Structures are given as structure tokens and as C-alpha cells.
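> fold the following.
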Amino acid sequence: MDVYDRSIVAYHIGLRYEAKDVVRTLQQALFKRQLFDKEDKPVLRSDNGPQFISHAFKEACESFGITHERIPPSMPNMNAHIESFHRILEEDCLSRYKFESYKQAYETVVEFMTFYINQENAIKIKEVRV
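Model (predicted):
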């Protein structure tokens, strides 16, 4: 999530969430925002999950030129923007269904994310026109 404009830049859906998944998602975000060749890159803030404290993720951040900032343990309010989004995802998508399979859950979440991102973009376009 880009905290400046609160947009979801890239995301990962999977049965696991390992360092390699975070690295791939970070690469996607950098490509989407065309930041690989830029000198001034955003700071990445995360919690202290194992994927974020791994050597692989640290090395990726260094190679991408990204500053990684971790919030203190037990302080989710310091990452309030993404925590708020997680609540929206839980309330507006996940808690509304009893999934019969991973495939069904995956398809539902992808559909929700597509809708959410498109709504987000429509609101931004409307704000620019006003």
C-alpha cells in the first residue's frame, strides 16, 4: 500500500507468505510505479514477520535501493493504513463467505481486489476532474 495515496500497488495471495513472495510483490510494486531507475525511492514499512526479517528480504531491499523500516513489536497502530485495509478485506470479503476450497477463496479475493483497486482508481479520477 502506498501510504501517500492509500492505493494498493501490489499484493500476494497464496497458501504461504515467505520472503521470496514479499520480494516478488515488492518488485511488482516498483515496476508499477516505475521506480526501479529512480534515485529517490519510498521507504518500505512492515511488521516484524519472519519474511520481513529474513536475509533474503534484506538483500533484496539493498539491491533495489529500498530503505526498510520495521515497526516495533506489538505496535500495529504504527502501520494503521494497512491494518485498516486488512479490516476492510476481512469485513467486506472474507467474512461474507464460507469457502469450500482454496480455489474459491482465491477467486473471491482476486475479484474483491480487482473491484477495490478499480473503485480506488475511479475515485482518484473523479477527484482530479472536480
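
> make it CA atoms for all contacts and neighbour counts henceforth
Noted.

> go through the protein and flag its longest helix.
helix 102-129 (DSSP state H).

> which residues in this structure form helices?
19-32, 55-64, 80-92, 102-129.

> name the residues of the longest helix of the chain that are buried.
105, 108-109, 112-113, 116 (16 or more other C-alpha atoms under 10 Å).

> out of these, who's nearest Gln28?
In terms of C-alpha to C-alpha, no member of the buried residues of helix 102-129 lies closer to Gln28 than Met113, at 15.5 Å.

> ok, now which ones touch that closest one?
If you count contacts by C-alpha atoms under 8 Å, 6 or more residues apart in numbering, Met113 has none.

> now do it against Tyr11, distance only.
Using C-alpha to C-alpha, to the nearest Å, we find Met113 at a distance of 9 Å from Tyr11.

> picking that back up, would you mind giving the helices of the chain as CSV with distance to Met1 added?
Converted to CSV, the helices of the chain look like this (distance: least, C-alpha to C-alpha, whole Å):
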stretch, distance to Met1
helix 19-32, 9
helix 55-64, 16
helix 80-92, 7
helix 102-129, 11
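
> next one: stretch 67-85 to chain centre, how far?
Distance of stretch 67-85 from its chain centroid, counting by C-alpha atoms, centre = their mean, to the nearest Å, is 12 Å.

> I have a second one here; can you model it like the first so I can compare?
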Amino acid sequence: MEKKVSVGRACRVVGMHRSRWYYQNRKNDQPVIDKLQAYAEAYPTRGFDDYYGKIRNEGLVWNRKRVLRVYRLLKLKHRRRHKRRLPARVKKPLQVPQAANHCWSMDFVADALVSKRKIRVLTIMDDYSREVLAAHADFSLPAQKVVDVLKDIALQRPLPKRIRVDNGAEFIADKFTKWCTDNNIEILYIQPGKPMQNGYIERLNRTFREDVLDAYLFESLEEVRILSDEWMDRYNRLHPHQSLGGLAPATYARQTQTKV
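A predicted model of the protein is given here:
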């Protein structure tokens, strides 16, 4: 048989102050919930420290204990991590730009040293003049190094309006996409499994592989870099490009710039 008791007596029995019974949390945690869920969706492999750091960098001054409490209530620590599909890529025809620095193309070429250690080469070209802007070799080329190479190129010529790339991890990374946004560069992603939508750089990569990677055995990364730089210089000055009427890329760039 149930028996009613006063709030005061019930609180005394359990050893709780009566004010706690009447206390109501006036904080609205919905903004915190929305923010954490958004980060969990965008960065499913990250944890609380990463999310809280992003929140602080956004200028939000929520207390760490409060954010951690909501994080635990949402059980984000124990969430399952699912792979996400890439955003739908719209096919865009491969067109010749009307001037230099309107559109660049980028891609990677892979190879290995004699020691079997893998290397990668980042190739960048101007779609208009077909000039090779970079053939940078390294053991690892994450998004930040890609941005660093682009910054080096920017010391010698204007940045492009667009950059055409595939859907590689380096090109969809936040560091790369943010840098492009900050510099007003549109990223043209090709459709997955359609490398010929980036046909200019694919053709260049084949030439680079034939002339350099498949032609020599490399003992060190430095050897690859030296030969890549020499090849880039010869290609721009001497390579008779059929699409340019037999002119070398550097010659074509000078002549068209003079006409303008």
C-alpha cells in the first residue's frame, strides 16, 4: 500500500537538501547538442578534445564540463563509424581556358626507390599553356604539403581561378578546401572513376613517367627531386606540344601574353 509523504520528509530520508528537489536547470543545451552532432557527422573519427577545440576556435565560450556532459549524454564516444559516400560530382567538360592561370590541374604519380620505399610526385600544370608548374616528389604528400607547393608557385605567378582535381583524400581535406576558399579558387572535382575528365594532367603524368620514373633507378628522394626539376625545365622550354601548334609551353605562354 502506497503512502504519501511530504517533500521535506522524503528529502530528509534520502539525505538530500530540499532545495535540490525544486532546482530546475535553466540552461538550454540545444545549441551544444546541434554543434556536437554536426561535428560528429562531419568528423566521425574524432573525439571530444577535437570537437571542443573546434568549438573554442569558433569563438563559442561554452564551459568544458557542460560540453563534456552533453557529449556523454549523446553517447558520441561509443558511436559506430560509417563510411560516407562522396558528394555527387557533376560532369564538367574538359575545356581549354582562354588565358593563363584560369584553370590548373593537379594529380599524383606513385613510384618507389631501389630500397622499395614508396614515393609520390605531385604534378601541377596550367591547362592553358600546358606549362608544368610543379613536379614535387616526397615520401608523403598530405593536404598541407599540397598547399605549401601551391604557395611556392604563387610567389612566381598569380593563383588560378579554378583547380581541377580528383577525389583523393588530399584534395577533399579541410586544409586544402579552406585554403582554396580563402583564395577564391573554385575546386573542380572530377567524377569518381573518370580520370579522363582530368585528361590534361593524365597525359602529362604519362610523359613524366616515361621520361623520369620508368627511365631511372633512384637511390634517394633527392635524386628524384633533381631529375624532376630538370625534366620540368626541359619540358617547358623544349617539348613540342601538338595542341599548341608544336610550340613549347613556355614559348606559347610568352607569345600569347605578348599578343594580349
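
> returning to what we had before: tilt between the longest helix of structure 1 and helix 80-92?
Helix 102-129 of structure 1 and helix 80-92 are oriented at 120 degrees to each other (axes from the mean of the first three to the mean of the last three C-alpha atoms, to 10 degrees).

> just give the number of residues close to Gly193 of structure 2.
9 (other C-alpha atoms under 10 Å).

> that one corresponds to which position in structure 1?
If you follow Gly193 of structure 2 across to structure 1 using TM-score structural alignment, you land on Ser74.

> from Ala80 of structure 1, how far out is its match?
On the measure of C-alpha to C-alpha, Ser74 of structure 1 and Ala80 of structure 1 end up 12 Å apart.

> now swap in Gln51 of structure 1 and tell me
In terms of C-alpha to C-alpha, Gln51 of structure 1 sits 20 Å off from Ala80 of structure 1.

> and what of Val22 of structure 1?
The gap separating Val22 of structure 1 from Ala80 of structure 1 is 19 Å, by C-alpha to C-alpha.

> those two: which is more packed in?
Val22 (18 against 12).

> contacts only, for the more buried one.
12, 51-52, 57.

> conserved subset of the residues you listed in structure 2?
Mapped onto structure 2 and checked by both residues aligned by TM-score structural alignment, their matches' C-alpha atoms under 8 Å, the contacts of Val22 of structure 1 keep the contacts 51, 57.

> so can I have TSV of the contacts of Val22 of structure 1 showing distance to Lys41 of structure 1?
Shown next, in TSV, are those (distance: C-alpha to C-alpha, whole Å):
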residue	distance to Lys41 of structure 1
His12	21
Gln51	21
Phe52	18
Phe57	16
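
> buried subset of the contacts of Val22 of structure 1 as a PyMOL selection?
In PyMOL, a selection of the buried entries from the contacts of Val22 of structure 1 looks like this (16+ other C-alpha under 10 Å):
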select buried, resi 51+52+57
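
> trace Asp211 of structure 2 over to structure 1, please.
Using TM-score structural alignment, Asp211 of structure 2 sits opposite Asp92 in structure 1.

> what helix or strand does Ile119 of structure 2 sit in?
Assigned by DSSP states H and E, Ile119 of structure 2 belongs to strand 118-126.

> run through who's touching that strand.
Contacts of strand 118-126 of structure 2 (C-alpha under 8 Å, 6+ apart): 100-101, 103-113, 131-141, 146, 201, 205, 221.

> stretch 73-84 of structure 1 now?
Against stretch 73-84 of structure 1 from outside (C-alpha under 8 Å, 6+ apart): 1, 3, 6, 45-48, 71.

> same thing but 7 Å
1, 3, 48, 71 (C-alpha atoms under 7 Å, 6 or more residues apart in numbering).

> repeat that for stretch 52-72 of structure 1.
By C-alpha under 7 Å, 6+ apart, the list of residues contacting stretch 52-72 of structure 1 reads 19, 23, 41-48, 51, 78.

> swap in 6 Å and give it another go.
With C-alpha atoms under 6 Å, 6 or more residues apart in numbering as the test, stretch 52-72 of structure 1 has contacts from 19, 43-47.

> need the buried ones from these selected in ChimeraX.
Remark: buried members of the contacts of stretch 52-72 of structure 1, expressed as a ChimeraX selection using 16+ other C-alpha under 10 Å:
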select :19,45,46,47
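
> now the contacts of stretch 52-72 of structure 1 as TSV including distance to Lys124 of structure 1?
TSV is the format used below for the contacts of stretch 52-72 of structure 1 (distance: C-alpha to C-alpha, whole Å):
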residue	distance to Lys124 of structure 1
Ala19	32
Val43	23
Leu44	23
Arg45	24
Ser46	25
Asp47	28
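
> many thanks, have a good one.
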